[in-house]
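Visitor: Got a predicted structure plus its sequence, pasted below:
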Amino acid sequence: MATGGEFGAGTMAISSRDQPIGSTAKMTGMPPAALVSIVVLLVVLAIDVWVYADAKERLRRGNPVSVSLGSIRVETPEAWFLGCLILWIVFFPLYLTATRRNPFGHSSG
């Protein structure tokens, strides 16, 4: 009978957290693709907040940003924010065009 328990005399148990997962496994943090996705999401959210603040300021000055697309009318800061949040690729360029800030538009001078 062994006196050292189930591991036998002279052996020591090593917990799984003390051992590497694999001989080449390294903990380097998040993968680059995940970091890029997070950065893009944060940039889009920051732009959405800017659109809301700008639209609110223009409304306060009496110059609201308003666009009609058929029966759809976007004119409140909240509508601009939600539009940019849900469908940024459409509403952000539309907002820039409505405020005459479109960098891709033709200049008249």
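Guide: Arrived safely. What you see is a predicted model, and the numbers here were worked out from it, not measured in a lab. Numbering: from 1, shown residues only.

Visitor: drop to CA atoms for contacts and neighbour counts, all remaining ones
Guide: Fine.

Visitor: could you say what helices and strands the longest helix seen in the chain packs with?
Guide: Longest helix in the chain by number of residues, with DSSP state H as the criterion: helix 32-60. Under the contact definition 3 or more C-alpha pairs under 8 Å, 6 or more residues apart in numbering; DSSP states H and E, helix 32-60 sits against helix 77-86, helix 88-98.

Visitor: Distance to Ser71 and mean neighbour count added to those, as JSON lines?
Guide: What follows is the helices and strands packed on helix 32-60, written out as JSON lines (distance: least, C-alpha to C-alpha, whole Å; neighbours: other C-alpha atoms under 10 Å):
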{"stretch": "helix 77-86", "distance to Ser71": "15", "mean neighbour count": "18"}
{"stretch": "helix 88-98", "distance to Ser71": "16", "mean neighbour count": "16"}
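
Visitor: ok, structure two:
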Amino acid sequence: MDAGWEAAAMGSPGVELVPIFIALLLAASSLWVYQDDSRRVRQGRGVYFSVGSLELSTPGVWAACCLVLWVLAMPLYLTCRKAG
């Protein structure tokens, strides 16, 4: 059996760690958002976003949105944070 074929059949080393890395990245960035917005709320400068009936105004809501919809919520948080 060809050694190259065996390596391909077994998968690349570390590929099974990718989902774990992504989960850790999501958790860490959501925790940072929670801590950052909590600090800003205590200073009276909380991050706020509203469109229609959707309102993101508390650290918990921001963190939950970042955890579930990171691709949309994290850039939105950073943009609103900068504007505030």
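Guide: Yes, it's here. Note that the structure is a prediction, hence the values are computed from the model and not measured.

Visitor: Make TSV out of the helices and strands packed on helix 32-60 of the first structure and add distance to Val40 of the first structure.
Guide: Listed next are those as TSV, based on distance: least, C-alpha to C-alpha, whole Å:
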stretch	distance to Val40 of the first structure
helix 77-86	13
helix 88-98	12
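
Visitor: Once you drop chain neighbours, what's closest to the counterpart of Glu55 of the second structure in the first structure?
Guide: Using TM-score structural alignment, the partner of Glu55 of the second structure in the first structure is Arg73. Of all residues not flanking Arg73 of the first structure in the chain, Val67 sits nearest, at 5.8 Å (C-alpha to C-alpha, 6 or more residues apart in numbering).

Visitor: ok, the residue mapped onto Ala98 of the first structure from the second structure to Arg45 of the second structure distance?
Guide: Counting by TM-score structural alignment, Ala98 of the first structure corresponds to Cys80 in the second structure. Using C-alpha to C-alpha, to the nearest Å, Cys80 of the second structure is found at 11 Å from Arg45 of the second structure.

Visitor: and if you look at Ala63 of the second structure?
Guide: 17 Å.

Visitor: same thing with Ile20 of the second structure?
Guide: In terms of C-alpha to C-alpha, Ile20 of the second structure sits 34 Å off from Arg45 of the second structure.

Visitor: With Ile22 of the second structure instead?
Guide: 30 Å.

Visitor: same question, Ala9 of the second structure
Guide: 54 Å.

Visitor: With neighbour numbers in mind, choose between the two.
Guide: Arg45 (13 against 9; other C-alpha atoms under 10 Å).

Visitor: pretty sure that one belongs to a helix, no?
Guide: No - per DSSP: H, G, I helix; E, B strand; the rest coil, Arg45 of the second structure lies outside any helix segment and is coil.

Visitor: Tell me the counterpart of it in the first structure.
Guide: Checking with TM-score structural alignment, Arg45 of the second structure has Asn63 as its match.
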